[in-house]
Every structure is written in C-alpha cells, then in structure tokens.
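Chemist: please find the sequence and the predicted model below.
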Amino acid sequence: MNCDDASRHTTLDDVLRERAEQHPERVALVDPTESRRVWTYGELHERVRRRAATLSVREIRCGDRVVVQLPGSLDLFELLFALFRVGAVPVVVPPGARESVTRSVRGFTGTEAGETSGDIHPDDLALLQLVGDGVGVPRLVPLSHTELLRSLRDRAAIQEAGEHTVHLVAQPELPIGALGLLDWLAVLGAGGRLVLCPGPDPDTAFRVVAGERVTHAALPSRLAALWTEAGAVTAYDLGSLRTLVVGGGAFDERVARRVRPALGCSLRQVFGTVEGLVSWTRPDDGPEASATTQGRPVSAEDELRLVDEEGHDVPPGASGQLLGRGPSLVRSYWRSPEHDACFFTADGFHRTGAVARVTEAGLLVVERGPEIAARTGATGRAVRRTPAPRSRPPRSHTHEGHTELTPGMFPYVMPTPAMLPADHTGWILDPARAALLVLNLQNRFVRALEQEAAPATELLANACRLIDGARAAGVPVIHSVPAGERRAAGPGPVPYARPAGPSAGAEAEAFAAQVEPRAGDTVLTARKTSSSTNCGCPAC
C-alpha cells in the first residue's frame, strides 16, 4: 500500500482516519450517474462516524457479525468502514445471491447483535467473505486485521495504486472474487479514487473513463475482450487509462496482445482466489509475459503445486490441477471442518479448482479458471458458480447406485437446524390429511452418496427423525422404490412385508437399515412412463 509506513496501522479504519486527517479535501468516491455524487475522504470519514454512532445505538458491538449484501456503492463503503470502526465483522455476501443462501449465512454466523465469535477472538477477525453459492453450510473465508491489511498492500502493488490513481469499479454487482472488494479497498487505502461505474459494457464504461479521467480498471477476461474490440473504434478519449488488470481465468493470448494497441494502456494479468492466492505479472516481466502468463505469486513464500487427478505432482511443463499454500492464503474456512477436508489437502494446500501449468521461467499459465458457469438472475446480475473440487479423485467407472436419477455430484454439507427458515405459516398437522413420502432410500443409492463424500449419515439421521415423528403423530409413512426393484406383485400400493429370504441383489436393493419400513407402512413403486414405449393406448 502506498502510504507512509502502512505497517503501523492495525485496522483499515486506522488507514481511513489518517487519510481523512492528512488530505480531507481529496476525492475518495465518485458516483457518476446523472446526479453525480462525490465524497472526499473528509466527507467519507464524517459519514462513517455518524453511521458508526447509529450502529452503536442499534447495539452493534465489537465482535458482532453483520451480513452485508450490497453492490459496490457509496452506501457499501460507508457501512463497511462504520462496521470496522465499531469493531464488528462484515460478512460479505454477493447482492445477487439467492435468499436461501443468505438465510443460511445468517443462521450459520449468528448475525444477531450481541453474539461474538467463539473460536476466533473478536479483536482478530476483521472480515468474512462468502465463496460459492451452494447448499448446506456456507464456505466463509476469514481474514484477520493483519491479513486484511497485508492483502490490501499486495493488491495495491499489483495495480500500482497511489494517491493519483482513479480506479473504475466496473462490476459493482460482484464484490467478491479475484477482482472485487479487496481491490477497491486497496485503492482507498492507497489514497486513490474509486469511480462507481453504472455498467461494465464499453458504451457505458468508456463514457465514464473519458469523463472521470480513469487511470486504472480491473476486468474479467470476457469483458476485457469486449473492451479491446470496442476500444479500437471508439470515439471516446481513453488517453487517461494507464493500466488494465485482467483476471478471473485464462485470457486469450491473441486478445491480450491487442490490449495496448486498442486501449493504449499496459496489461497486468492476475489469477486470484477469495482464499488469498494472488499471482500476477510484474512490470519487469516484460510485455511477452504479460500477454501469455499470470505471472508469479505475490509472496515469494507462496507455494504452487500442479497435480493430476490422483493427487500426484505432474511433470515440469505439464498441466495439472492448481494447488496453493503460503502466507497469502487462508489455512481453513470459518468453522467449516467439512469444507476444509474437501478444499484443503492434509498438508495445507488449497485446491483452487483451476487447471494450469508453469513455464520454464516459473510463470503461471492458467488454462481453465475455477468459474465454470454463470447464471443471471431476474435482476440481470451475474452470479458465478464455482463447483467444489472433489475430496477424492474421480473414478472412471460408474458407482453402484448411479442411474440417470443419481448423477455424479460434488461434496456438500448438510444444513444445520439453525439455518432452516422459521415457520410463519401457522399450519397445524392433521394426520388424517397428511402423509410422509420417503423416496429411494435403498442401500445402493445411499452407497453412491457415500462414495461421493455426500453427507449420507446426516441424511439418514434426519430421515429417521422425520419418520419417527410421523409415526408418533399417526401420519402414514409411504416408502417409494424405483420400478424394477424389490416389491410385492400387483399394481398400486401394498402393505410392507419384510422378504422371507435372500434374492439376487437383495442387499443392494434393500432399504437402508436406519429407515427400514415397519409393519403398517406402505411401499409404492415409482414408475416412469417413457414416451417411446408402447403403452397399449390407441395412439400407440
């Protein structure tokens, strides 16, 4: 971070206070929409002071965890710095995340005012960031105040950020990722200016770049390609733009070589993860390295490994799954040992989910990034999905129990009771009008889940509780088996009767012992009608 002896600061709030004291008139944030709002460091500091007082009135205290689900906006930075000032811990969730994901985060972190962290001292924990948007226990990346400040200094160095930097926040709807919140905070920490762009498309962004004299921008490779194509023919003056940082995965070499001719700026390629790995091209690496690689880790002590699907190191120059370990990376997720076992190796390397190789010069080349797909919600916000790496290498054969109904899956963690939504319906169970349907809990299905590291034990335990509760309330329990499996002869539901003797495949097709039907339960055969099967009707 380009500030005087930044190592003496203990929190990000200390950095903001110093900036406001030294240069209160310097512009910190610009919202270039029609009303054009501008906040100086002095104004930001005053707004943070008032917001912190409001939080204190609401009894938000040191160590409390507060979910923050805002895009890159003036309000986001005011709230974040206010939380830092009162000592609370922001839990950053992308604004486009599903409500079920946000609810899980709230339940898991206990974000009610007054609760403090049990395993991490409140004075040490500075920030939690959600990574991924899958079901179950959320993956939260924790940063202490020391780790946060170090990360911001590293990111400021990548961008060559300083007091004269004017950085474009091109994707305010995506605060979490290789390019996001930490980069924005790094610019503020360096005394630079953030310009909050209303949209990343070239027509919108180029107008803002020209009008606000933007010097730096950070984009994913897809948007960088669009900018490069449009920059060659644009009428906007992009002469102020000095550096374009491109991250988020592989960047087409042909496009990379066109960045300087089209946009007139230097190119920095970056590969980063929320867990802390940052690899980037330095100015002294030369234009060839900037066009073809993602450079070296920000810390010389960070280690990279490339392994095959069996977890063995690949030969030099070969491609493999990228693992990282070192002082820049977290060593575990927050209170998630299940996720730790899945995403971290026994010797502490993080499985990034990317495929890469290393050149003879020791430079990283990312061939496929961890963001496999994207979905766009009703609001038009893109939400990146990063599937979890498997906790064991994938097998070439099909597991027992795998059918078209049970495709392969990534490991996940079962939600805890605290993460479930409260009942607001007011419904009362009427046993005469209710039934509990138990679907496909035979041994072969359960074993398939176990082989994929899914939480089969928790699943069966929860199913047992539901079944026992239904029986106690007098609710009928109905078990379903796929067509072709063990069942009584004849169509329709039949009372359950335990088979008298063994049969071919009987053990695999039998119900899991924990949920074995009892006398009085009913077993149904689930039949799937095929459109290509002659069913005997006149149309066939």
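Modeler: Noted; the coordinates are in hand.
Chemist: make it CA atoms for all contacts and neighbour counts henceforth
Modeler: Will do.
Chemist: which SSE is immediately downstream of the helix or strand hosting Gly469?
Modeler: Using DSSP states H and E, the element containing Gly469 is helix 456-473. Downstream of helix 456-473, the next assigned helix or strand under DSSP H and E is strand 477-482.
Chemist: one step back: quick check: angle from the helix holding Gly469 to strand 477-482?
Modeler: Computed by axes from the mean of the first three to the mean of the last three Cα atoms, to 10 degrees, the angle separating helix 456-473 from strand 477-482 equals 140 degrees.
Chemist: output the contacting helices and strands for helix 456-473.
Modeler: Counting by 3 or more Cα pairs under 8 Å, 6 or more residues apart in numbering; DSSP states H and E, the packing neighbours recorded for helix 456-473 are helix 443-451, strand 477-482.
Chemist: structure B:
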Amino acid sequence: MRGVTPFPPEFAARYRAKGYWRDQPLRVVFKIWCDAFTDRIAVRDTERALTFSELDAASTNLALNLLELGIRPGERVVVQLPNVIEFAVLHFALQKIGVMPVLALPPHRFREISFFVKTAEAVAVFSPVAHRDFSFTDMIVRIRAEAPCLKYGIVIGDAPEGFFSLAELIAKPASGDPSALDAITIDPTDPALFLLSGGTTGIPKLIPRTHNDYAYNSRMAASVCGIDKDSVLLDVLPIGHNLPLGCPGLQGFLLNGATTLLHTSTAPEEIFPLIERFGVTHIHAVPALLVRWTESPLASQYDLSSVRVIQSGGQRLQPEIRRRTARVFPNVTVQENFGMAEGLLMFVRLDDPEDVRMETVGRKICEDDEILLLGEDDQPVAFGEVGELCCRGPYTLRGYYDAPEHNARAFTPDGFYRSGDLMRQHPSGNYMVEGRKKDLINRGAEKISAEEIEELILQHPAVENVACVPMPDPVLGERNCACVVLRNGSSLELGELVDFLGQFELAKFKYPERIERFEEFPLSNFGKVSKKDLTAIVAGRVSAQ
C-alpha cells in the first residue's frame, strides 16, 4: 500500500513461522470470537449491553449500510468518538469491509482533524454532533471545503442537514446480502487502522497497524494481565488510544470472551458505583486518575473488592500512589506497563516480586521484541546504564505513514524505531524509565509536542523567542510552561497567550498553563537553548510559590 513501509521479507517469514502472524484479517479474528462466545456480554455501557452475537449482527448490518452509502473497501475514515457502544459496532463494521480508520481523540480540533483527513485522504469523519460549546459538525463542514476527498459526516446524535446518523445506520435494516462481505479481499499485511504518534515535530504522525501485527498485539497483551471469561474491563481512557483499545483493552477482553464496560466520565462519583454494580475486575488508568480516585472520600462508600488489576501506563507511577491505590482497592495488583502506539509493549508481570513491581515498567512480551539501549554514539550502553530505547519486532512499525523524511530520522538504518525514551535495565531484567530524549511534555499521559506549540507562539507579535518545557504537577505529572523572551517594551500574560492560540483551533490540552518570562535563555555547550536548565529553573519557581 502506498505510504506504508513493509516489514522486510526475512522478518515477515520468521514472524509467520513462529506463529505470531496468522494471516487473518481482523474481521476473521473478530468472527472467531463472536462464534465462540455467542451469548456472553461483549460490550456494555450503563444502560445498554450487546452479546457477541448481537455485536456481530449489528456490525454486519452497519457494514452493509456503509457500503450502500458509498464508502468503499480500502478507503480511510477518521473516527473521533467517545467511549460508547457505537464505537465497538463501528470498529467491527469497518474491519468487515476493509475500511481503515484513523483513530482521533475527542479533544482534537480543526487543526488536527483537517491534517488527518488530508494526510489519509479520508472520505468520512465519525464524530459527535457537539460537545459543550464546540460544534463538530461545523468543523467538518469547514474541512470539507478544504478537502474534496471528505464526502461524509456521520455523527452520534441528531444529524443536521448534510450529515448521517450513526445510530440510524446501525439500526436501519440493510438491503445488501451479508455474503457480499466475504467477497471483499483484505490483505492482512495492510493497515487495519491508524493510531497516532505522540508527535515531537508538529501534529501527530499516522501509525499504520496491520491486521497481522495488531491481532498479535492484543493477544500477547491479554496473556499477561490475568484475564478470564468472567473478567470485566472498565474502559474510561479515550478508546482511540492504543491502551484501551488493544493493550489488551477492548480487543484483548473480547478475545477471552470477557466484557468491556465503556464509560465517558472518570469522576469518582461515577466510577465507584460502576465498579460495585458491574463487578469490575480490570481498569486501565493513568497516574493522574489514580491520584484523583484514591483521594476521594467516596471510595469508602462502595464495595471495590472486585477489582483485581489496575493497569497503569502513560507515565511513571510513583510507589506511594501504588500504596494508596492498594488501600482503596483491597484486592488489587497495580500492573505497570510501558507501551507505545508504534508497537513495543512491556508489562510488569503480576507475580513479579514487590520491589520489581514498585521500581520498573516491565519487560517485553515477545521473545522477538528486539530492544537496544543506545548511547549518544549510537552504540549499545553497558547493562544498567541509561540509553535511548530503540526497538523492532513483530508488532512494531517500520515507518510512519507517508512520512519518508521523518522516517529517516526516526529509525536506525537496520530498522530499529528510535523511541526517544531514556531507559536502563533493572537487575531483574525489567526496564526503568529515566526520562526522555524527545521534546515532549507528558500531561497526564497525553503527549504534547513542544515544537508544535512553540511554532504557533512565535507568531505572536510580542514574542521574540519561546521554549515550551514541562513543569511539575502533583496530579498530571507535567503541564506545559511557555518560557518566553519578549520583544523590547512588550508584555504578555497567560490569558492573552491562550486567547491568541485559540485562533489555531488545536486541542486544548496542548495549551500552556503557565508563562515564565526571561531576558535571555540559558544555552548549552553547543549554543542551543538548554531546555534541561529551563526545566530546572521553572521547577524551582513553581516550588517556591
């Protein structure tokens, strides 16, 4: 497929020989699950539930209606849905007709969605009608005017003129023959979907995840998380992320005949009753959520004893937060994991010794996950020393979609992905995160490209120079601080800067949440702005308040 970097033939042959790749499109994999677990609850929310058979039938009906609408196999669409049952039906339906979704996030706005549409040449956007004061339909109309490829807006809610209702497409009896779906040819080495990169250079890149690699991704993730047919996953992280969708996420629980409970709020007053009502056994979380939940006085009012595993990812979880979590959830194991939408997954095993669980983010899940920790000279560091994590394997990409120049920098000559994460190995063989090499701000596990925001801030007439750096935050881990050198006689307050950035229509979690003014920036030995020194200065100013 154009724009997709294939796995080298010798690696593909090895992955097939070892059984990692089964050459089954995801629609075949999904059908196997639905046939095996017919009457079990596959997915639910607080009001509705679908058995595996019902999910299979609803997605087939939707697939036929999408074909009738005019969406064709091999085309791309952008999916920007919250954690609702319709997402699961749509996810299955798109795989049945070989349509590739770009999985966007609900906070994304015109700047990001228009880029995804144009890059993928998407023919449709699936979204809500509106959220609070933001109109997704107005955004889609504007993108249509710029991108002739975009033909359809399909929404959750009452569809305005020119749009289609996703609920109606799911419910309307299809006139097509379901057997027609079997005639659609899908190459399991083609992308099944596109995830989004953390993005260190502007708007996130598209990550092609093939049918072969993404099925294996979920299968192996599920194998180390203690899932059985009676497990219930509470999925509250945005479903477009890799973790809640496939690590093991929705897909990993379905392959075990287990249930996924989708919910759109993370508020303790909603989460705790759900755990008690549905007997939740597993939760995906980020440290910021665990801080919020463990500090809530409501926890003592509900029976939270069903929770066995809380899988924490996105940023390092402090040991004290683990201990607090164990006090609130009496039967829980907090399972740290390190993963990336680009592929490689590491998990702390549930039976690892306590000191290993407290100190590390886990180890690889496949023997053919190849991991190098490289120093500044691009040579492997000694055991126990810090280096940049570089990796390749049966479910790690070989290139971002249609980004040859970026790929030349993001991969070693022999195909190892340069993650930008700094790590060292623990004596146990597990890995420990020691920071990052890439210029990212990790706000509650949402990655912000400093370069993207700096480029926009530099357009402000009062700004001579800018550097965005992380500032410490007890809940989110980091927030974005804009360090600015102003032009002579100029002034700039945070509110003014936020108002200025509003014209670029980007996701609000990327906005600076503090501004620090400098006469000049500290420089490194090479004459570059020293973000390491800026970060330390900002941290000192924050702590002094």
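Modeler: That came through fine. No experiment lies behind these values; they were computed from the predicted model shown.
Chemist: quick one: the helix holding Gly469 of the first structure to chain centroid distance?
Modeler: Offset of helix 456-473 of the first structure from its chain centre (Cα atoms, centre = their mean, to the nearest Å): 31 Å.
Chemist: what is the end-to-end distance of stretch 345-356 of the first structure?
Modeler: 18 Å (Cα to Cα, to the nearest Å).
Chemist: ignore what I typed, I meant stretch 94-114 of the second structure.
Modeler: Across stretch 94-114 of the second structure, first to last residue, Cα to Cα, it's 21 Å.
Chemist: tell me the gap between it and the middle of its chain.
Modeler: For stretch 94-114 of the second structure, the distance to the chain centre is 12 Å (Cα atoms, centre = their mean).
Chemist: go on, stretch 334-347 of the first structure?
Modeler: On Cα atoms, centre = their mean, the centre of stretch 334-347 of the first structure falls 15 Å from that of its chain.
Chemist: what range in the second structure does it sit on?
Modeler: Using TM-score structural alignment, stretch 334-347 of the first structure lines up with residues 401-414 of the second structure.
Chemist: and that stretch, how far apart are its ends?
Modeler: 18 Å.
Chemist: buried sites along that stretch?
Modeler: Buried residues in stretch 401-414 of the second structure, defined by neighbour count with 16 or more other Cα atoms under 10 Å: Tyr401, Asp402, Asn407, Ala410, Phe411.
Chemist: all helices of the stretch 151-300 of the second structure, in order?
Modeler: Ranges of helices in the stretch 151-300 of the second structure, per DSSP state H, counting those that start in this stretch, are 166-171, 179-182, 211-222, 242-246, 249-254, 268-278, 287-294.
Chemist: packing partners of the fourth one?
Modeler: It refers to helix 242-246 of the second structure. Short answer (3+ Cα pairs under 8 Å, 6+ apart): helix 242-246 of the second structure packs on helix 211-222, helix 249-254.
Chemist: what does the last one rub up against?
Modeler: Taking Cα atoms under 8 Å, 6 or more residues apart in numbering as the criterion, the residues outside helix 249-254 of the second structure that touch it are 33, 42, 218-219, 221-222, 227, 231-233, 235, 243-246, 259-260, 284.
Chemist: show me which of those are buried.
Modeler: Buried, going by 16+ other Cα under 10 Å: 33, 42, 218-219, 221-222, 227, 231-233, 235, 243-246, 259-260, 284, out of these.
Chemist: what's near enough to touch the residue mapped onto Tyr236 of the first structure from the second structure?
Modeler: Tyr236 of the first structure maps onto Tyr302 in the second structure, with residues paired by TM-score structural alignment. Residues near Tyr302 of the second structure by Cα under 8 Å, 6+ apart: Phe272, Pro273, Glu276.
Chemist: of those residues, grab the buried ones for ChimeraX.
Modeler: Selection of buried members from these for ChimeraX, criterion 16+ other Cα under 10 Å:
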select :272,273
